[in-house]
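Asks: The amino acid sequence is not available; the structure is as follows:
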């Protein structure tokens, strides 16, 4: 038995899992929050000193956690940019997260290349405020001195790998991380340095993209460090999803991703063509409104929490007595309706009861995510099974409705840090390849996540009728907004 570790540096904390390299069994874990100050008004900071990630890593690894470990994999938050000068020092704090400062920069970049279709063809994604390429345009416009001194660009997981290796001359990344930058194409497997120059105003050094099973290097202490990847890709790898699987994540906003054999080009910008951590592709569709819809409904109905809202919704029946909620409370990205508002349709005297509105909120959220699934299906992505993630996936009203509304088997994995587990699995793969015991084309087979499996069963026809009711209201309210 070998021992490997997976390190996930999320926006808020570092979690480390130490695993058996043969089975994936978790042997021990470590955790530490990031020492970050919240900005005025709350929320997460848009600028972070990357040293905070190292401090958190050191704390999480304390107490001999990594004793006996032979290899480490690293995942970290996506949409991060660490700008370095020619000596490898940070020019300014890392730019992270969904940075609203960069919204104008995104529009500038789209126009600068000739429109949304040009970007979709170039790199499989249309710039949004969160994308690294957009942050570079903001930097060039807002902090020209810092932009001029920027000579090297890394993302969070690239920077952490580089630090663990002792800051070598060679800097690396992986396909998954590179595919989220806005200046690397999953279709061609190559950087677009012209897009970096378009955004930043000059050329820079970019990390070498290495294969999924390659090692980035070895630490001075002899630990093998695998390629690393983005948090999304690591979570997919930790779950063990394959062709025919999709992952639906229920946060305040929602996301749907699925494994696919080829990159997708979508000029509407609804699909972001990411690469995964195995050599395949991971198209992603996001929605702005998921659990925020439920929280809004709970406040409106005066119930204290989502568990109470779920209990109320279960007193209604599928279709909510004709009530349909289009949950576009923050505008929406899928369909692309940035300036719209939500819609409640089907109000009749008999439907104006709290339990029916509660049910409509759950069905509206899930139907919105069903629309995102249909965007992928409409492009030839096979979806036979859906993994449902997030605390809301545990709610009875979600579990009762999701299989029939999605039209598939639904798997609700036991809560775990699947990004850290995926990073450990990547470390085991790189270790096995280096020792000649694993094939670089075939990752290690680990025990799957402990999960509930839910089938649509006899409710399928009813669920599809509810979906059709939702689609009809959407088409009446926003004709042609969603072309799948």
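Replies: Yep, that arrived. Predicted model only: the values in this text are computed from it and were never measured. Numbers count the residues shown, from 1 in each chain.

Asks: From now on I want contacts and neighbour counts done on CA atoms only, so please keep to that.
Replies: Will do.

Asks: pretty sure residue 109 is touching residue 136, no?
Replies: No. Assessed by CA atoms under 8 Å, residue 109 is found out of contact with residue 136, at 10.2 Å.

Asks: structure B:
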């Protein structure tokens, strides 16, 4: 029986999606199983790792049944997973507490502790990232300080996908991409940073061994066969973090390839031969799934979240009706925004509803409509929000351009990629062609599947990702809109800097 199928699990925040691929990148089927997040206190976010495992077991069996595929036809299992979390295991592999996930921000003091020992620039130049409570390292140190008994009993600390690899194989490991989300990983030398570990007072032996994303970590063990329905001995490739997998899933695998994800938050990422260490530290760099490359990135907080705010505040009655009829409120909002001219009748929106990560790194920044006039309509405000998000992302894009990365085309993913108007606005403001893949929802699992296929020798190398991704539409920038958006972009930048003292003052009230 020919073994040419790849099972990729995408462990997200809301659930796990299992997808089955053949060697040509075609999706034969998928299955989803959701789970909950708990918020014990403000700023805390936790999940039960057993829920992830249950989701993997259920979706594996459901997918095999749905596609009528024999488990023996599966060449390998691989993973994409939510990043920047931590699972604490004892020496017998038992979970000692709920997993602290990426959205958890409780470890501000622990991040400050590291900043008092090592400079921001030192850590940035070592790990590719600023010091932040978002990353796994600070969360680990929070547990050491506040739950010393848990920390004492801890044998290894894993990320989400790594725990599932352990459940399948019994092997404890992580990959370069997930390791680069810890604030503890030496990005260039591909090893845990002894200097950061010592400065934080962390125990190095609690961190797992680190491998390329294409590494075959082990095989499906006997104890996992009945629970998952998979065949004993099926190779398991470790895969990577979800953001890094998404890039490979749209063929961002060679120097200058780029993609823009627009969901509740949004980011721009590129593929490079070397990390991008921005002098102003506006952006950061992940390890790419390809061990010889990197994935510089910049993530803003409130992209689709800004559009949802407009939905809730300016379209509440229409939204209620749309939910009753099953229609999309966003189609109406897009139609309204299209009635406003480019530049939204000289109305600016600064998209800082939840402070800002990249490119501002300013938690006190606040969202602003600037230039409101009696003649402005909600159509103008809706369009201004789309444009404001794009202006903010352009700052990230410009950071990469200043690093001599040539970008002439950008793939766009996520919910924001569904609306034609927003795609055109992005093309006009970025001044690059925008490409839309045929399937918007499969990029992360597809990237993991590529890594899996390479790991077992089914696929040649990462260049195959460019063949797997299918193109549905190309949006070309409008020359007529270029002048308008260049002027508005300059005003957008100046407005933020002029408002800095006001943000600071309001934050202290």
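Replies: Here it is on my side, so go on. Model, not experiment: these values are computed from the prediction.

Asks: re the thing from before, what about residue 109 and residue 136 of structure 1, which has more around it?
Replies: Shown here are residue 109 of structure 1 and residue 136; by other CA atoms under 10 Å, residue 136 has more neighbours (27 against 22).

Asks: isn't there a helix covering that one?
Replies: Yes. Looking at residue 136 of structure 1 with DSSP: H, G, I helix; E, B strand; the rest coil, it is inside a helix.

Asks: Does it touch residue 199 like I think?
Replies: Yes. Shown here, residue 136 of structure 1 and residue 199 form a contact pair, counting by CA under 8 Å, at 5.6 Å.

Asks: So which residues make contact with stretch 132-147 of structure 2?
Replies: Identification of contacts with stretch 132-147 of structure 2 by CA atoms under 8 Å, 6 or more residues apart in numbering yields 84-86, 100, 102-108, 110-111, 150-152, 181-184, 200, 202.

Asks: actually stretch 342-357 of structure 2, sorry about that
Replies: Under the criterion CA under 8 Å, 6+ apart, residues 299-303, 306, 362-372, 376, 380-381, 383-385, 387-389, 392, 481, 484-485, 488, 492, 496 lie in contact with stretch 342-357 of structure 2.

Asks: thinking again about what came up before, what residues do residue 109 and residue 136 of structure 1 have in common as contacts?
Replies: Common neighbours of residue 109 of structure 1 and residue 136 are listed as residue 199 (criterion: CA under 8 Å, 6+ apart).

Asks: that older thread, keep only those of the contacts of stretch 342-357 of structure 2 that are in strands.
Replies: 299-300, 368-370 (DSSP state E).

Asks: Which strands or helices does the longest helix along structure 1 pack on?
Replies: Among the segments of structure 1 that qualify as a helix by DSSP state H, the longest is helix 354-377. Here helix 354-377 of structure 1 is seen to pack against strand 254-258, strand 281-287, helix 291-301, helix 306-313, strand 324-326, helix 396-406, helix 460-477 when contacts are counted using 3 or more CA pairs under 8 Å, 6 or more residues apart in numbering; DSSP states H and E.

Asks: Can you say which of those is nearest to residue 117 of structure 1?
Replies: strand 281-287 (16.6 Å; CA to CA).

Asks: Superposed on structure 2, what's the mean shift for the closest one?
Replies: By mean CA distance after the TM-score superposition for structure 1, the fitted strand 281-287 of structure 1 averages 0.9 Å away from its aligned residues in structure 2.

Asks: Quick one: the residues in structure 2 that that strand pairs up with.
Replies: Mapping strand 281-287 of structure 1 onto structure 2 (TM-score structural alignment) gives residues 294-300.

Asks: Any chance you could list what contacts that stretch?
Replies: Here stretch 294-300 of structure 2 makes contact (CA under 8 Å, 6+ apart) with 244, 265-276, 282-288, 356-359, 392-393, 396.

Asks: one step back: mind checking which of the contacts of stretch 342-357 of structure 2 are buried?
Replies: Buried members of these, counted by 16 or more other CA atoms under 10 Å: 299-303, 306, 362, 364-368, 380-381, 383-385, 387-389, 392, 481, 485, 488, 492, 496.

Asks: Give the aligned equivalent of residue 270 of structure 2 in structure 1.
Replies: Checking with TM-score structural alignment, residue 270 of structure 2 has residue 258 as its match.

Asks: Roughly how far does its match sit from residue 241 of structure 1?
Replies: Remark: distance between residue 258 of structure 1 and residue 241 of structure 1 (CA to CA, to the nearest Å) = 8 Å.

Asks: What of residue 262 of structure 1?
Replies: Per CA to CA, residue 262 of structure 1 is found 16 Å from residue 241 of structure 1.

Asks: the more surrounded of those two?
Replies: residue 241 (18 against 15).

Asks: The more buried one sits in which helix or strand?
Replies: Residue 241 of structure 1 is part of no helix or strand, with elements assigned from DSSP states H and E.

Asks: which one in structure 2 is aligned with it?
Replies: Under the alignment (TM-score structural alignment), residue 241 of structure 1 pairs with residue 252 in structure 2.

Asks: what residues are up against its match?
Replies: Applying CA under 8 Å, 6+ apart, one finds that residue 252 of structure 2 lies in contact with 258-259, 270-271, 465-466.

Asks: Pull out the buried members of those.
Replies: 258-259, 270-271, 465-466.

Asks: Residue 325 of structure 2 corresponds to which position in structure 1?
Replies: Following TM-score structural alignment, no counterpart is assigned to residue 325 of structure 2 within structure 1.

Asks: So residue 302 of structure 2 versus residue 390 of structure 2, what's the distance?
Replies: From residue 302 of structure 2 across to residue 390 of structure 2, the span is 11 Å (CA to CA).
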